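Enquirer: Sequence plus the predicted model coming up.
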Amino acid sequence: MFKHALQAVAFLSEEKITTKVEHLKKTFKWSDAEVGIAVSKAPTVLHRTKESLQRRSEFLISEVGLEPAYIACRPVILMYSLEGRLRPRYYVIRFLKENGLLDHDRDYYAAVMISEKVFF
């Protein structure tokens, strides 16, 4: 993980890192501790654009209904494609739950993390 953290900040100035951290706090409504958890688990989140993080925040918090603390503990979810993985899997899971084909307590993160082959 140290290698990933070093790569994430190697070409960012202290000002840019501070700006990115403030944006994460504002966008995901995270505390300093939650930002620390998220960045320590997925340092490359610092390389995501503001627009990309904003779209993921709106989708994951508003549409999926995930709590900001839940996302902070599983920040790798922010690395996946919104249109290629996050949205499609959410809609499939929602459809299956609505039609009684899947337990309602099924974890969204578990569905996102598994491979495409296993998901199908």
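Expert: Yep, it's here.
Enquirer: CA atoms for contacts and neighbours, from now on please.
Expert: Fine.
Enquirer: Could you pull out the buried residues of stretch 95-114?
Expert: Within stretch 95-114, the residues scored as buried using 16 or more other Cα atoms under 10 Å are 109, 111-112.
Enquirer: Next up, a structure to set beside the first:
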Amino acid sequence: MQLQRLLPNVAILKKYGVKESSISFLTVYYPDSLMMRSDELVKLVDKVTELGMDPSKSTFIYGINALYCMSRSTWEAKKKAYHKWGWSESDIHMAFSIHPRCMRLSKKQIMSVMEFCVNEMNCDAKSIARRPAVLLYSLEKRIMPRCRVVKFLMVKGLIKEPYNLLSILTIAYKTFSERFVMKYDNVPGLLDVYHGKLSLQDLGIDSSELAKAKLV
């Protein structure tokens, strides 16, 4: 039965322009995605394409797997969470096409990261739709300490230019530590902010000052 479904489904993906390397990856790491009925796979591939994903790109298979693993009600619940932050349908489609895993996050993860980035860091909610990888990082272990340190340094006038939120999160731990922590470890309060012992408000930094220090 598995082979009877696998071969026709592989042929369908090839017909849509999915590369053999992507099909091989899907077969090895997400084999269940190829075990559905062929008519269901066609509907799924059409849906992923409608959401803005290119079958010839390697990310397309992640879109297939993301939709395969979600019920319609779960998909709608995730959309509703993003709508609460002002995302339009096109914003959601764009984010999904860039990083399909953003729709597989728990509602709690979505809401907590958006809450922090928008309300505490003053980031534009829609800009996160263009950088959905932001949502995948650990809020407590990566997003909070890094963003707070950079904001702290900006408010203190120690770094000037606006910093890209995603670039702050993606750089290696050692690089971030050397560039933003160890270089300024003599600044009172910095290490406590980085290690979560003090908030920016604990250091007397008010919301108006934070609003001026932009993470883009």
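Expert: Thanks, I have the structure now. These numbers come from a predicted model, not from an experiment.
Enquirer: Any chance you could compute the TM-score here?
Expert: Once superposed, the chains reach a TM-score of 0.90 (TM-score structural alignment, normalised by the length of the first structure), with 119 aligned residues with a Cα RMSD of 1.4 Å.
Enquirer: how about JSON lines for the buried residues of stretch 95-114 of the first structure, with distance to residue 67 of the first structure and secondary structure added?
Expert: Formatted as JSON lines, the buried residues of stretch 95-114 of the first structure follow (distance: Cα to Cα, whole Å; DSSP: H, G, I helix; E, B strand; the rest coil):
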{"residue": "109", "distance to residue 67 of the first structure": "12", "secondary structure": "helix"}
{"residue": "111", "distance to residue 67 of the first structure": "17", "secondary structure": "helix"}
{"residue": "112", "distance to residue 67 of the first structure": "16", "secondary structure": "helix"}
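Enquirer: same for the longest helix anywhere in the first structure, what does it pack against?
Expert: Longest helix in the first structure, counting residues (DSSP state H): helix 14-28. Judged by 3 or more Cα pairs under 8 Å, 6 or more residues apart in numbering; DSSP states H and E, the packing partners of helix 14-28 of the first structure are helix 32-41, helix 50-57.
Enquirer: Buried deepest among those, which one?
Expert: Most buried of these, by mean neighbour count (mean count of other Cα atoms under 10 Å): helix 32-41, with a mean of 18.
Enquirer: so it corresponds to what in the second structure?
Expert: Aligned using TM-score structural alignment, helix 32-41 of the first structure spans residues 89-98 in the second structure.
Enquirer: can you give me the helices in the second structure?
Expert: Counting by DSSP H, the helices of the second structure are 2-15, 20-29, 38-50, 60-68, 72-83, 89-98, 107-114, 125-129, 144-155, 165-170, 173-176, 190-194, 207-212.
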